[in-house]
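**Student:** quick check, what structure comes out for this input:
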Amino acid sequence: MTFADHFETFHGLPVFTLPEMREPGEEKLPDADAVAWRLDCYEAGELPFDELWRSFTDRVPSTDVRALVVGPWWDDEYSDLRPALELMVADAERFPALRALFLADVTGEECEISWLQLTDVTPVLEGFPQLEEFGVRGGDSQGLGEDPLSLRPVRHEALRVLRFESGGLPGQVVRAVGACELPALERLELWLGVPRYGGDTTVADLAPLLAGGRFPALRHLGLQDSELQDEIAAAVASAPVVAQLESLSLSMGALTDTGAEALLEGQPLTHLKRLDLHHHFLSEAVADRVHAAFGSAGTEVDLSEHQTPHRWRDEEWRYVAVSE
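**Tutor:** Modelled structure (predicted):
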């Protein structure tokens, strides 16, 4: 899948990309707390990230910045995120108002999602204890970076939204999320991806998330973009965590009638305000049953983007929405 557009809003704020430096008196920037600031080495005149970061902290009152979006952090060759992340974390005390951070607002034209060279993102949660929203895109399944996307279990009191977008999310990250203590977490979204791009998460890895109790404030759970979408649906159908949810997303993956039947035959889901199953491989008959079972109870059901399996010789191939 191609990410066609950059964020227009983030954390409830319009996104503003820091422009190239202008002469004194010519530059007019928004108030620091009025926008989500986006840093993009290309848009800033192909500056190296360390120079772009210094330019940002010199020109914008960092104490008032509420949200930050990091776009391409390389100015020439693709490079590892780690040095850029170390710069941001080292300056954490200069950003007491920062409540939201997204790493890698990058389109497919700029870099394929499986090429994005990330790193251990735990220092973000350790360095910004007031952070309420944290998102990451990528995973470097090509092994180009010095260290892969990873996470260590942490306790974070303020985090309300956690989102990993990947065409192949390492199982280690999923297990670490399940071992974190996040008492304020309301929304969790994991794009699991496919094995050939590093998505080696198993259904067993999801067990701590599905058991309930780990995240008492959780109201939305997204387990998405997986070739194992049927098996995940079957596990969710009897998962204790579902009772506390207001919305559930099993979208973007290879969901078939088998997974949908598991949801229909499992525990009641009619308390959900929204059930997102978009990008699926359901037959028309089963899709109608899902609409009838949940829609009639007032649940908003998204069954858009019906897919047709690809055929190769005598086999059918079902694909996820985001892998490359």
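**Student:** only C-alpha atoms from now on, for both contacts and neighbour counts.
**Tutor:** Fine.
**Student:** who are the contact partners of the nearest residue to residue 181 once chain neighbours are set aside?
**Tutor:** Using CA to CA, 6 or more residues apart in numbering and skipping residues adjacent in sequence, the residue nearest residue 181 is residue 155, 4.4 Å away. Contacts for residue 155 (CA atoms under 8 Å, 6 or more residues apart in numbering) come out as 180, 181, 182.
**Student:** what about residue 155, distance to residue 282?
**Tutor:** Per CA to CA, to the nearest Å, residue 155 is found 39 Å from residue 282.
**Student:** please give me the structure for this one as well, since I'd like to look at both together:
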Amino acid sequence: MSVDHLDQLHGLPAFDFPLPDQEVVLPEADTVAWRISYNPYADESDEDFDGRFKRFLTSVAPSRVRALIIGQWGETYEGDADDAIEQLLMAKDRLTSLEAVFIGDIIPEESEISWIEQSDVTPVLRAYPGLRELGVRGGNGLSFPAVAHANLRTLRFETGGLPGEVVRGVAASDLPALEHLELWLGVEEYGGNATVADLAPVLSGGRFPALRHLGVQNSEIQDEIAAAMAAAPVVAQLESLDLSMGVLTDEGAAALLDGQPLTHLKRLDLDHNYFSAAMTERLRLALEPSGVKVEMSEKGDQQEYDDEVLRYTAVSE
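**Tutor:** Reported below is the predicted structural model:
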């Protein structure tokens, strides 16, 4: 699976804020998700990320900006996101309509996902109490201590390795409006050491009463996660469940089918799986007649080496 630049955020099309020498007619401030990025290897201007962000604030009506996408802030595998986050914090009294932020819209050609140096992103939530959506790409150095936020509806972490400490911080947070939670757990080799036990407060169903979509994805322990979901109280309140991108086999699928009913779901995403043909058919017969849209088209990459079967998550390095 490729990791691409966002083409939209918060329902708004992404728009790249131009370089200093580009003559571009800018859209109205509230009609797009503004992407601000600085690639030190492709950008020939003397303007760094901080300078670009400051020029952005003087080029549009900042009080009308609804969505911001933070791309490269320089050499993202050496310098962390602190400076980019600091620019957001300093602009909090100007970006008064900001509803969505994505930090780290960086593709492999710019930096591999597990090389992106992240930071503590919770200051953004504290600075913007009206924020409804926060997304982050990259797990290296990522921190998310428990936080309270009354209005956040979507929280998304795209990583090749999500630290267990981050999962525990999310699970301990007070987010009463949270409707959509997406966690790419990744692999242990790249810092993905979260366990099913770390997810327990989320799976209990009492932590996030408004939650309607839960994604626990891209994990090498996907069968364990599926088995936990089979008895997790949170599933009853969901409209969609995403267990895609990981190492999900017939064992995990059988646990799901033998557990609590899933027929209330509108969508169950099991893409990038390692199912047998018989299990694929069993899942469809069990769920699709009840109206559940089951995604299972993409198969995972499997190799054999010295009689050992090797299976991989969709995104790691």
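**Student:** quick TM-score on the pair, please.
**Tutor:** Once superposed, chain against chain, the TM-score is 0.96 (TM-score structural alignment, normalised by the length of structure 2); 314 aligned residues with a CA RMSD of 1.5 Å.
**Student:** residue 313 of structure 1 matches what in structure 2?
**Tutor:** In structure 2, the residue paired with residue 313 of structure 1 is residue 306, using TM-score structural alignment.
**Student:** how many residues are close by its match?
**Tutor:** Other residues lying near residue 306 of structure 2 total 5 when counted by other CA atoms under 10 Å.
**Student:** hey, where'd the strands end up in structure 1?
**Tutor:** 9-10, 13-17, 36-39, 67-70, 100-103, 133-137, 161-165, 187-193, 220-226, 247-249, 274-276, 300-302, 310-312, 315-317 (DSSP state E).
**Student:** how about a markdown table for these, with distance to residue 240 of structure 1 and mean neighbour count added?
**Tutor:** Formatted as a markdown table, the strands of structure 1 follow (distance: least, CA to CA, whole Å; neighbours: other CA atoms under 10 Å):
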| stretch | distance to residue 240 of structure 1 | mean neighbour count |
| --- | --- | --- |
| strand 9-10 | 31 | 16 |
| strand 13-17 | 34 | 18 |
| strand 36-39 | 36 | 25 |
| strand 67-70 | 34 | 24 |
| strand 100-103 | 29 | 23 |
| strand 133-137 | 25 | 21 |
| strand 161-165 | 20 | 20 |
| strand 187-193 | 16 | 25 |
| strand 220-226 | 13 | 25 |
| strand 247-249 | 13 | 22 |
| strand 274-276 | 17 | 20 |
| strand 300-302 | 21 | 18 |
| strand 310-312 | 35 | 10 |
| strand 315-317 | 32 | 10 |
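**Student:** any chance of those in CSV, plus distance to residue 291 of structure 1?
**Tutor:** Output for the strands of structure 1, formatted as CSV (distance: least, CA to CA, whole Å):
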stretch, distance to residue 291 of structure 1
strand 9-10, 31
strand 13-17, 34
strand 36-39, 38
strand 67-70, 37
strand 100-103, 34
strand 133-137, 31
strand 161-165, 27
strand 187-193, 23
strand 220-226, 19
strand 247-249, 15
strand 274-276, 10
strand 300-302, 7
strand 310-312, 25
strand 315-317, 25
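**Student:** if we can go back for a sec, now the equivalent of the residue nearest to residue 181 of structure 1 over in structure 2: how far from residue 177 of structure 2?
**Tutor:** Using TM-score structural alignment, the partner of residue 155 of structure 1 in structure 2 is residue 148. Residue 148 of structure 2 sits 11 Å away from residue 177 of structure 2, taking CA to CA as the criterion.
**Student:** mind checking what residue 254 of structure 2 lines up with in structure 1?
**Tutor:** Checking TM-score structural alignment: residue 254 of structure 2 goes with residue 261.
**Student:** which residues touch residue 243 of structure 2?
**Tutor:** Contacts of residue 243 of structure 2 (CA under 8 Å, 6+ apart): 215, 216, 217, 218, 222, 226, 268, 269, 270, 271.
**Student:** so what does it match up with in structure 1?
**Tutor:** Using TM-score structural alignment, residue 243 of structure 2 sits opposite residue 250 in structure 1.
**Student:** state the distance from its match to residue 92 of structure 1.
**Tutor:** With distances taken as CA to CA, residue 250 of structure 1 is found 35 Å from residue 92 of structure 1.
**Student:** can you give me the helices for structure 2?
**Tutor:** In structure 2, the helices defined using DSSP state H lie at 49-59, 82-90, 122-127, 164-171, 196-203, 222-229, 250-258, 277-287.
**Student:** for residue 143 of structure 2, which of the ones you listed is the nearest?
**Tutor:** Evaluated with CA to CA, the helices of structure 2 place helix 164-171 nearest to residue 143 of structure 2, the distance being 5.8 Å.
**Student:** what does the closest one contact?
**Tutor:** 142-147, 192-195, 198-202, 207.
**Student:** how about 10 Å then?
**Tutor:** 120, 139, 142-148, 155, 157, 172, 181, 183, 185, 191-203, 207-208 (CA atoms under 10 Å, 6 or more residues apart in numbering).
**Student:** that helix vs structure 1, average offset?
**Tutor:** Superposed on structure 1, helix 164-171 of structure 2 shows a mean distance to its aligned partners of 0.4 Å (mean CA distance after the TM-score superposition for structure 1).
**Student:** what range does that helix cover in structure 1?
**Tutor:** So helix 164-171 of structure 2 is aligned with residues 171-178, judged by TM-score structural alignment.
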